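J.: sequence-free structure coming up:
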């Protein structure tokens, strides 16, 4: 792992000391699972389950905070089984799906979800015209139930198509009272009023966190980063981790630590687990 400054090193040391009271929040895509062309094939890194279970024994709680539907993240991550193992250690695994609109935990075992947002039907009615205008009719449109995501990764000119689509979908979302969430070759449109920052604040309050680590990989995690940065200003030990890649480094300037992809994230979590365990010994 690479600290972005000496302050980052100091924050690591403070977080290790506060590990027993710390909540670890993790994005899914690009953080726990590799980015792939087919979102339905983005399975969690094969080492992640063991790493998360070991980590849970040293911290207050572990949470996955993702834009994916909760059911999808549970299945792709094998998170119900991970939750079982974490429960046996006396801790809890939390899952916030669709940017916090859906919730699940290893204790309650039921996905809590609101109704689809007003305006989504009208957005979908006009979406094909926007895709044609942007010369991106072959973009993959993912139905998330509470949101829709337009993926340009499979297109031959994916970055140019993304740039053409972004202003069109932003206008269309605004017209229908929805918010737009840009990501890595994906543009998601969903209901307003909830984002990863709010999910992080809710989790910290409910757990009574005395420290917070959040790891993410793209602009969809910026609200969570901002929420954790506010906790740091209020005196809480925190650490912001960017899971960077060759194609995405949007969060580097906001981070205390930069690692390379899911393998780097898991190495950092292994180190946190080992350092916290050694400090307690």
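T.: Now that the structure is in, tell me what you want to look at. Just so it is clear, the structure is predicted and the values come from calculations on it, not from any experiment. Numbers count the residues shown, from 1 in each chain.
J.: When you work out contacts or count neighbours from here on, use the C-alpha atoms and nothing else.
T.: Fine.
J.: Can you show me the strands along the stretch 1-150 of the chain?
T.: Counting by DSSP state E, counting those that start in this stretch, one finds strands in the stretch 1-150 of the chain at the ranges 2-3, 22-26, 61-65, 93-97, 102-105, 140-143, 147-151.
J.: quick one, the helix or strand that the last one is followed by and strand 147-151 angle?
T.: Beyond strand 147-151 on the C-terminal side, the first helix or strand identified by DSSP states H and E is helix 158-175. Using axes from the mean of the first three to the mean of the last three C-alpha atoms, to 10 degrees, the inter-axis angle of helix 158-175 relative to strand 147-151 is 160 degrees.
J.: Using neighbour counts, pick out the buried residues of helix 158-175.
T.: Using 16 or more other C-alpha atoms under 10 Å as the test for burial, helix 158-175 gives 158, 161-162, 164-166, 168-170, 172-173.
J.: Stretch 179-199 too?
T.: Buried-residue list, stretch 179-199, by 16+ other C-alpha under 10 Å: 179-191, 195-199.
J.: Below is structure B, check it against A:
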């Protein structure tokens, strides 16, 4: 396979490159219980190698930034910035910054669990600055997700939140926040000259779009099975086999830069 132009630009000028990475499904395998997710064992070392050689490594995630730092063992990884809650939170060099919590979350936190009462296997998740319903553990995850879509959207509209769909999840979060906006602002802040972003879910499409909209040499990477997530895979320049494939790609980039 021919090396994409964006990847060639990163290797030719690593000091100008931003490497952006989703967490779940990209740096960490997807697991039934999100609280059990942990970064791939090779992740911290590879991020440290890249962090010392590129403009920046940014983990862009829907998780709270502090959670991604903990689950990713990132506290001691130099050069890594974590943009949590789709960019609402930022962790850098041990310092966490964040705006006030959206006022509609209190009601959403109280009412969303009631919407899934009696739905065996459905799970409520409180992310502090967003809340979510997961249907992965139900007997029919997709059918259950579709059945919940309208009532969840109605609740979101009433409390002034937006609904972000994903793989067997509906997340309610403040409007106007997404990975694309977070990544685009970070590229401008750092004066990036090239960019890579790797993700695995529908929420990562906004970041893929930000790579294209930046006008920089860029490459988008889908982490997972093209058959399982055809919509996301179709938007990617490179498809790799989940977090293991992401690690192999990052290692090849680090090796090439070091050579």
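T.: That came through fine. What you are looking at is a predicted structure, and each value in this text was computed from that prediction instead of being measured.
J.: Overlay them and tell me the TM-score.
T.: The TM-score (TM-score structural alignment, normalised by the length of structure 2) is 0.93; 258 aligned residues with a C-alpha RMSD of 1.7 Å.
J.: In strands, which of the buried residues of stretch 179-199 of structure 1 fall?
T.: Mapping the buried residues of stretch 179-199 of structure 1 onto strands (DSSP state E) picks out 179-182, 186-190.
J.: Pull the most distant pair out of the residues you listed.
T.: 179 and 186 (14.0 Å; C-alpha to C-alpha).
J.: Report the separation between residue 36 of structure 2 and residue 67 of structure 2.
T.: For residue 36 of structure 2, the distance to residue 67 of structure 2 equals 11 Å [C-alpha to C-alpha, to the nearest Å].
J.: For residue 175 of structure 2, see how far away the residue mapped onto residue 47 of structure 1 from structure 2 is.
T.: Residue 47 of structure 1 maps onto residue 42 in structure 2, with residues paired by TM-score structural alignment. Note on residue 42 of structure 2: its distance to residue 175 of structure 2, by C-alpha to C-alpha, is 35 Å.
J.: Same check on residue 189 of structure 2?
T.: 22 Å.
J.: how about the strands of the stretch 1-150 of structure 1 in a markdown table, adding distance to residue 214 of structure 1 and mean neighbour count?
T.: Shown next, in a markdown table, are the strands of the stretch 1-150 of structure 1 (distance: least, C-alpha to C-alpha, whole Å; neighbours: other C-alpha atoms under 10 Å):
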| stretch | distance to residue 214 of structure 1 | mean neighbour count |
| --- | --- | --- |
| strand 2-3 | 15 | 15 |
| strand 22-26 | 5 | 26 |
| strand 61-65 | 9 | 26 |
| strand 93-97 | 13 | 25 |
| strand 102-105 | 18 | 22 |
| strand 140-143 | 26 | 16 |
| strand 147-151 | 23 | 22 |
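J.: Can you lay out the ones you listed as JSON lines showing distance to residue 251 of structure 1?
T.: What follows is the strands of the stretch 1-150 of structure 1, written out as JSON lines (distance: least, C-alpha to C-alpha, whole Å):
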{"stretch": "strand 2-3", "distance to residue 251 of structure 1": "13"}
{"stretch": "strand 22-26", "distance to residue 251 of structure 1": "14"}
{"stretch": "strand 61-65", "distance to residue 251 of structure 1": "16"}
{"stretch": "strand 93-97", "distance to residue 251 of structure 1": "21"}
{"stretch": "strand 102-105", "distance to residue 251 of structure 1": "25"}
{"stretch": "strand 140-143", "distance to residue 251 of structure 1": "25"}
{"stretch": "strand 147-151", "distance to residue 251 of structure 1": "20"}
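J.: Residue 234 of structure 1 is nearest to which of those?
T.: Across the strands of the stretch 1-150 of structure 1, residue 234 of structure 1 has its closest neighbour in strand 22-26 (15.1 Å, C-alpha to C-alpha).
J.: what's the mean distance for that closest one versus structure 2?
T.: Following the fit onto structure 2, the mean deviation recorded for strand 22-26 of structure 1 is 0.4 Å by mean C-alpha distance after the TM-score superposition for structure 1.
J.: Please tell me which residues of structure 2 that strand aligns onto.
T.: Taking TM-score structural alignment, strand 22-26 of structure 1 hits residues 17-21 over in structure 2.
J.: That stretch: how far from the chain's middle?
T.: Offset of stretch 17-21 of structure 2 from its chain centre (C-alpha atoms, centre = their mean, to the nearest Å): 12 Å.
J.: Fine, thanks again, bye for now.
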